[in-house]
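Colleague: A predicted structure for the sequence below; I have some questions about it.
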Amino acid sequence: MKVLLASPRGFCAGVNMAIESLELALASFGAPIYVYHEIVHNRYVVSHFKDRGVTFLDDIEDAPEGSTLLFSAHGVSPLIREAARRRNLTAIDATCPLVTKVHLEAIKYAKAGYTILLIGHEGHDEVIGTMGEAPEATLLVESPEDVDRLKVADEKKVAYLTQTTLSVDDANRIIDRLKQRFPHIAAPPKSDICYATSNRQEAVAKLATQADLTLVLGSQNSSNSARLAELSTECGTPAHLIDGAGDIDPAWLEGVETVLVTAGASAPETVVNECLDLLRDRYNATVEPQVIRTESVSFPLPRELRGHAAETEVTSVLTRS
């Protein structure tokens, strides 16, 4: 068996920053640490931190008054920030800067009197946070068909934004339809879909046709990971989204000569390596790295932690290659 190992894959700069932030918070303040929603959408990462005294909350009122709370990489709405202040929480903002960019765009357009058309998935943590910046001015668009049903106050004063982890192709189909219906629609100066999402999708699009099967490391609630599996399928190569090597069904690999292995932006390299080890041990697989693009992006730690970073050197097993 031959394994095509896609690169780039796995953690993006925003996920690296969020995980390093949580590691540093644990080292600086000790457990318990609370996180509003999952730090990233990955079962392995969440379990790792739960074992070390981190509690993940879906209701901020469950955070004890005066405790330390970290906002996840997906961002939160102003209402959640206000609730944290009201409860006297030590809040650490680990929102990905690329998500923050979308929040600031939403604020700008709302102040200018625009109706904001947010392209994204209903219920996703990132979408909830972005819509919370301007709830009365924002409408969610999930498909080209949704565009035809939109009702706006002024068709010459609309703007679109997107969730950062969408399928590039799906988003473009919706954007094309929006431009047809609203010729004057305003757009962000630069695409909201993050570089890591685009790069990982590009790698799958270029490599999937060379494989008989694609294995995507990532959790079911990870939007960007799910898109990779869908993209491979659209390219004609069956794909499975798995949390780790233990999810691999031997039946999938019967008669398979070439496997493409990649990972969503919230999946650690640890689970990739475990998957590769299984393929080597059971199928005598040879691994061929396939570098489509190189990435060198990094984001600074939240300002609430920068002083602690100077005093405490922290490395995480999750961010090691």
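Modeller: That came in fine, so what should we check first?

Colleague: contacts and neighbour counts: CA atoms only from here.
Modeller: OK.

Colleague: state which helix of the protein is the longest.
Modeller: helix 13-29 (DSSP state H).

Colleague: can you name every helix or strand that it contacts?
Modeller: The contact analysis (3 or more CA pairs under 8 Å, 6 or more residues apart in numbering; DSSP states H and E) places helix 13-29 against helix 303-311.

Colleague: another one to put next to it:
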Amino acid sequence: MDKRKKIILAEPRGFCAGVDRAIEIVERALAKFGPPIYVRHEIVHNTYVVSDLKAKGAIFIEDLADVPPGATLIFSAHGVSRAVQDEARARGFSIFDATCPLVTKVHVEVAKLAKEGYEFIMIGHKGHPEVEGTMGQLDVGIYLVETVEDVARVQPAQTEKLAVVTQTTLSVDDAAEITAAVRARFPQVREPKQQDICYATQNRQDAVKLLSGQVDVVIVVGSPTSSNSNRLRELAERSGRQAYMVDSADEVRAEWFAGKTRVGLTAGASAPEVLVQAVIARIQQLSTIDVQTMRGLKETVKFPLPKGLKLAHEAQAAEASPEPAPATPTVTAG
């Protein structure tokens, strides 16, 4: 790399409240019950996070048959189908649900409207665990669309009661375009009161749009399986910038920065800040480079943990305290 370059960090970037909560659930379960703790699917889509939790005693599985009787089982942040929930209960596992509350909100809406006779169009990526979990809330009456072209092929049994729901980690712009196509074909379609795409996904995409106008190249820290990380890279490319996604600092290549003076750096909602700092260190090995953080929204959202995961020292502190600890305020960002 040439000298006198600058890294501009997106704000916000990295972990969201749902990811923080999911990881904390696994770590608390390990601390309270001891390893092994079984997790259905990767807790979040990040190689570093999953490897770190494996080293601490978490075992990630896809088939519940791989979990021994009486074990502690955690559902991943992406959510699971009703069939998986029923099977887990039937097998008698001790269950903690790390499903992101914003995904759970979609599940609750689907279940509520289904009782009222609604069918659903779901905008999302086939095979993604969140999509499988949401579609698995119903046995029939939910149709997946990935593109505007897919909308023309949907054949619901009726159109008087039809609702649209969305995977929470989609491109905001893509989802809006597909939703418009759904609305054009089914004018009576019911849309969510608040969009299903989560605040963190929207905030990170908005930040990348701003970032892309200030830099020559964009680096996104995130794993290949991370939907929201892939959307950030695509968004930077649509903004006319070269963009690369890296799972670790080892993947950074010097040739990406040839002739570039301003490097944008962000991270998907499942990528920890330690990886961002490692990427910064790697780039600084290649050249003298300054680092600055662009102005952006500070997220203060925090989701409560499931009951039963309070650790021993917390329980003792609560018993010793004459006053109940105040609840952590939750502020919706973005």
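Modeller: Received it, and whenever you're ready, just let me know what you need. What you are looking at is a predicted structure, and each value in this text was computed from that prediction instead of being measured.

Colleague: follow-up on the earlier one: which part of structure 2 matches the longest helix of structure 1?
Modeller: The aligned range for helix 13-29 of structure 1 in structure 2 is 17-33, by TM-score structural alignment.

Colleague: ok, now stretch 169-179 of structure 1?
Modeller: The aligned range for stretch 169-179 of structure 1 is 173-183, by TM-score structural alignment.

Colleague: next one: stretch 195-215 of structure 1
Modeller: Going by TM-score structural alignment: stretch 195-215 of structure 1 matches residues 199-219.

Colleague: cool, stretch 79-95 of structure 1 as well?
Modeller: Stretch 79-95 of structure 1 maps onto residues 83-99 of structure 2, going by TM-score structural alignment.

Colleague: off-centre distance for the matching stretch?
Modeller: 21 Å (CA atoms, centre = their mean, to the nearest Å).

Colleague: next one: stretch 48-61 of structure 2
Modeller: That offset, for stretch 48-61 of structure 2, works out to 18 Å (CA atoms, centre = their mean).

Colleague: contacts for it, please.
Modeller: Stretch 48-61 of structure 2 has contacts (CA atoms under 8 Å, 6 or more residues apart in numbering) with 26-27, 30, 34-44, 67, 271-272.

Colleague: so that stretch corresponds to what in structure 1?
Modeller: So stretch 48-61 of structure 2 sits over residues 44-57 in structure 1, by TM-score structural alignment.

Colleague: just the terminal-to-terminal distance for that stretch.
Modeller: This stretch, stretch 44-57 of structure 1, spans 17 Å end to end (CA to CA, to the nearest Å).

Colleague: for stretch 138-145 of structure 1, same thing?
Modeller: With CA to CA, one end of stretch 138-145 of structure 1 sits 17 Å from the other.

Colleague: need the helices for structure 2, in chain order.
Modeller: 17-33, 47-56, 82-90, 101-115, 129-135, 148-151, 172-185, 199-212, 227-238, 273-286, 312-320.

Colleague: please name whichever of the ones you listed is nearest to residue 293 of structure 2.
Modeller: helix 199-212 (10.1 Å; CA to CA).

Colleague: next one: the closest one to chain centre, how far?
Modeller: 14 Å.

Colleague: what about it, how far off from structure 1?
Modeller: Superposed on structure 1, helix 199-212 of structure 2 shows a mean distance to its aligned partners of 0.4 Å (mean CA distance after the TM-score superposition for structure 1).

Colleague: what packs against that helix?
Modeller: Looks like helix 199-212 of structure 2 contacts helix 227-238, strand 262-267 (3+ CA pairs under 8 Å, 6+ apart).

Colleague: now the angle from that helix to helix 17-33?
Modeller: Helix 199-212 of structure 2 runs at 130 degrees relative to helix 17-33, counting by axes from the mean of the first three to the mean of the last three CA atoms, to 10 degrees.

Colleague: now do helix 199-212 of structure 2: everything it contacts.
Modeller: The contact list for helix 199-212 of structure 2 (CA under 8 Å, 6+ apart) reads 8, 10-13, 16, 168-172, 218, 228, 231-232, 235-236, 239-241, 264, 266, 268-269, 294, 296-297, 332-334.
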